[in-house]
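**Q** sequence-free structure coming up:
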């Protein structure tokens, strides 16, 4: 299996056609077709259903593409490292993070690094599960993701807890309140996250304790989509504070809730890999960025991972303060 075969396959998956793949790779259409046919002959099954000039990926092609994409990213990382070595530069750091944390915390952390550690960085936004996979596959030097993060092959350095918030349009009646009660959301349309094995579980638990189910008008794998739903007037967003404060949106306001719905995330690295000084500096910089950005954020030792997974582990704060947008 040759790298140029995998590149041709990935190009067809991205472009949606052999002709488009040829333009992306600088190869002729017959050359791309030949590379795909050689790959199919080697693996023993078809990757595309062919109907004249158009091709449709098979279910197996989609499954294979996930592996090929990771491999090509790894090859690109090797290429970048080789060039850095030739210039006597430090190899680029590769960071994998969930979308909210990649957009809000990582750039702030990188901006806070000293000149000695501020080198090139490759930042990949991915699901929490994919962050773990990237570390295990040695495709990332550090990962930042929501809980759970308990894996024998990973070193969990610390955990951050910060309260979830609600985001709404400035002209929404609830925007006049210093703190929004969960009861005030009973009849309101909500936008929030969808992964019920992570933050969404704690959100649903909070409503369950309040005695009613949320009216979710939009759920998404990216909390910024929920914030944009609030911006459009579709719903009130109930999201993590990293998104609310780290990726500000005009014409919306952020308010505290009268119940504490904790948002947890941690920083992890592969247990069997030596951490460079730059990685150590980045781990500390992410902590400082989180404590500086997220109101009410606290650091937990990694040993508390199991305890923090208990739904609604923390009581509501005794005195909530107004959070301004």
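**A** Perfect, thanks for sending it. Model, not experiment: these values are computed from the prediction.
**Q** CA only for contacts and neighbour counts going forward, please
**A** OK.
**Q** And the helices in the stretch 1-150 of the chain, which stretches?
**A** Using DSSP state H, counting those that start in this stretch, the helices of the stretch 1-150 of the chain run over 3-15, 18-25, 29-43, 59-86, 99-104, 106-111, 128-136.
**Q** Redo the ones you listed as a markdown table? Include mean neighbour count and distance to residue 257.
**A** Output for these, formatted as a markdown table (neighbours: other C-alpha atoms under 10 Å; distance: least, C-alpha to C-alpha, whole Å):
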| stretch | mean neighbour count | distance to residue 257 |
| --- | --- | --- |
| helix 3-15 | 19 | 42 |
| helix 18-25 | 18 | 49 |
| helix 29-43 | 16 | 54 |
| helix 59-86 | 14 | 39 |
| helix 99-104 | 22 | 20 |
| helix 106-111 | 18 | 26 |
| helix 128-136 | 21 | 25 |
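**Q** closest to residue 169 out of the ones you listed?
**A** Using C-alpha to C-alpha as the criterion, the shortest distance between residue 169 and the helices of the stretch 1-150 of the chain is 20.1 Å, found for helix 99-104.
**Q** Show me what that closest one is packed against.
**A** Applying 3 or more C-alpha pairs under 8 Å, 6 or more residues apart in numbering; DSSP states H and E, we find helix 99-104 packed against strand 121-125, strand 142-146, helix 241-246.
**Q** Kindly recompute the last result at 7 Å.
**A** For helix 99-104, the packing partners by 3 or more C-alpha pairs under 7 Å, 6 or more residues apart in numbering; DSSP states H and E come out as helix 241-246.
**Q** also this one, for the comparison:
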């Protein structure tokens, strides 16, 4: 017995699925005699009677149907493999998996994505918003192509790049009496109702340290665990806060911002695997991150 060729097996499937040799020839884009020859050669090579001839038509025998079912299963696996290969190629060519800590996952990340997709409209992007620790581990495991985090640790398999974020600012409701000042110090804020993040947050630590230089403490009236809540409370007129402009950009049209002295910088980092897939796309995305940080919408 000779091993059947793929073309012969295609002819078998085409005849059974098309119902006639002529239809099979159309499906395979060959002549009818060529299709008939493929079937005859298949029967000769396998030593099996695969079709019965009835009134000029080919009717599959039981053996023919059994072989058809096996071929169908094998071809199905081949097609599935082909789809998997295409999916891999598509991902390698145009798929990025991005991570961002919650503070940067709002308007700032939206501006980054808008700028990037304007340049690469065919790239598919997945975004994961989690804690910096979780994202750092995900980059280390190469589950993420890039992540925006704070307090990143050095590792030989990870590239860490500082994000040039603008200095922290005082955020206050529109029309507040301090909005007339060109810059604001802890002395100006000592009696003002203050909306603070939790004591474990880096922002809170920076703010408290700045006040200690003046032997002062902020007059905290409300404490919240998320920067989004803090921004909404300030916009509602319940107090002031100090934050980096990137994290409070969503409230830009509803609050007033003024420079805070002494200058405080919130250290964001861009991390990515050293041997990142889609390295050119990742580099382009990093460019957009830096560009967006220089065009923060929270006007001071």
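**A** Structure's in. What do you need? Since the structure is predicted, the reported quantities are computational estimates derived from the model, not experimental observations.
**Q** Report the TM-score for the pair.
**A** Structural agreement between the two chains, given as a TM-score (TM-score structural alignment, normalised by the length of structure 2), stands at 0.63; 216 aligned residues with a C-alpha RMSD of 2.8 Å.
**Q** Please name whichever of the helices of the stretch 1-150 of structure 1 is nearest to residue 188 of structure 1.
**A** Residue 188 of structure 1 lies closest, by C-alpha to C-alpha, to one member of those: helix 99-104, at 24.2 Å.
**Q** one step back: in CSV, list the helices of the stretch 1-150 of structure 1 along with distance to residue 207 of structure 1.
**A** As requested, the helices of the stretch 1-150 of structure 1 are arranged in CSV below (distance: least, C-alpha to C-alpha, whole Å):
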stretch, distance to residue 207 of structure 1
helix 3-15, 41
helix 18-25, 49
helix 29-43, 50
helix 59-86, 36
helix 99-104, 23
helix 106-111, 31
helix 128-136, 24
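**Q** nearest to residue 219 of structure 1, of these?
**A** Nearest to residue 219 of structure 1, of all these, is helix 99-104, at 14.8 Å by C-alpha to C-alpha.
**Q** Give me the contacts around that closest one.
**A** Outside of helix 99-104 of structure 1, the residues that reach it under the criterion C-alpha atoms under 7 Å, 6 or more residues apart in numbering are 125, 126, 144, 222, 223, 242, 243, 246, 247.
**Q** ok, now stretch 239-247 of structure 2?
**A** When contacts are taken as C-alpha under 7 Å, 6+ apart, the neighbours of stretch 239-247 of structure 2 outside the stretch itself are 103-104, 108, 166-172, 193-196, 203, 227, 234, 266, 296, 298.
**Q** Can you check which part of structure 1 it sits on?
**A** Under TM-score structural alignment, the match for stretch 239-247 of structure 2 in structure 1 covers residues 235-243.
**Q** The matching stretch spans what distance, first to last residue?
**A** Stretch 235-243 of structure 1 stretches 16 Å from its first residue to its last (C-alpha to C-alpha, to the nearest Å).
**Q** before we move on, what about stretch 194-209 of structure 2?
**A** The first-to-last residue distance of stretch 194-209 of structure 2 comes to 15 Å (C-alpha to C-alpha).
**Q** Next, count neighbours for the aligned residue in structure 2 for residue 96 of structure 1.
**A** In structure 2, the residue paired with residue 96 of structure 1 is residue 99, using TM-score structural alignment. For residue 99 of structure 2, the number of neighbouring residues by other C-alpha atoms under 10 Å comes to 30.
**Q** now residue 99 of structure 2: how far from residue 248 of structure 2?
**A** Separation of residue 99 of structure 2 from residue 248 of structure 2 (C-alpha to C-alpha) stands at 19 Å.
**Q** re the thing from before, okay, now the nearest residue to the match of residue 96 of structure 1 once chain neighbours are set aside: neighbour count?
**A** Residue nearest to residue 99 of structure 2 in three dimensions, not counting chain neighbours: residue 147, with 4.2 Å by C-alpha to C-alpha, 6 or more residues apart in numbering. As a burial measure, residue 147 of structure 2 scores 27 neighbours (other C-alpha under 10 Å).
**Q** quick one: residue 147 of structure 2 and residue 165 of structure 2, what's the gap?
**A** From residue 147 of structure 2 over to residue 165 of structure 2 the distance is 15 Å, taken as C-alpha to C-alpha.
**Q** Ok, residue 133 of structure 2 next?
**A** 20 Å.
**Q** Excluding covalently adjacent residues, which one is nearest to the residue most central in space within structure 2?
**A** Against the mean C-alpha coordinate of structure 2, by C-alpha atoms, centre = their mean, the closest residue is residue 126 at 2.2 Å. With C-alpha to C-alpha, 6+ apart as the measure, residue 97 is the residue that lies nearest to residue 126 of structure 2, at 4.7 Å, once sequence neighbours are left out.
**Q** Count the neighbours of the one you found for me.
**A** Residue crowding around residue 97 of structure 2 was assessed by other C-alpha under 10 Å; the count is 18.
**Q** hang on, it packs against residue 142?
**A** No. With contact defined as C-alpha atoms under 7 Å, residue 97 of structure 2 and residue 142 do not form a contacting pair (9.9 Å).
**Q** so who does the aligned partner of residue 199 of structure 1 in structure 2 touch?
**A** With TM-score structural alignment as the criterion, the equivalent of residue 199 of structure 1 in structure 2 is residue 203. Residue 203 of structure 2 makes contact with residue 243, according to C-alpha under 7 Å, 6+ apart.
**Q** could you say which helix or strand contains residue 203 of structure 2?
**A** Here residue 203 of structure 2, judged by DSSP states H and E, is contained in helix 202-212.
**Q** got the angle for that helix vs strand 146-150?
**A** Using axes from the mean of the first three to the mean of the last three C-alpha atoms, to 10 degrees, the direction of helix 202-212 of structure 2 lies 30 degrees away from that of strand 146-150.
**Q** Helix 202-212 of structure 2 vs structure 1, mean deviation?
**A** Helix 202-212 of structure 2: mean distance to aligned residues in structure 1 after superposition is 1.7 Å, counting by mean C-alpha distance after the TM-score superposition for structure 1.
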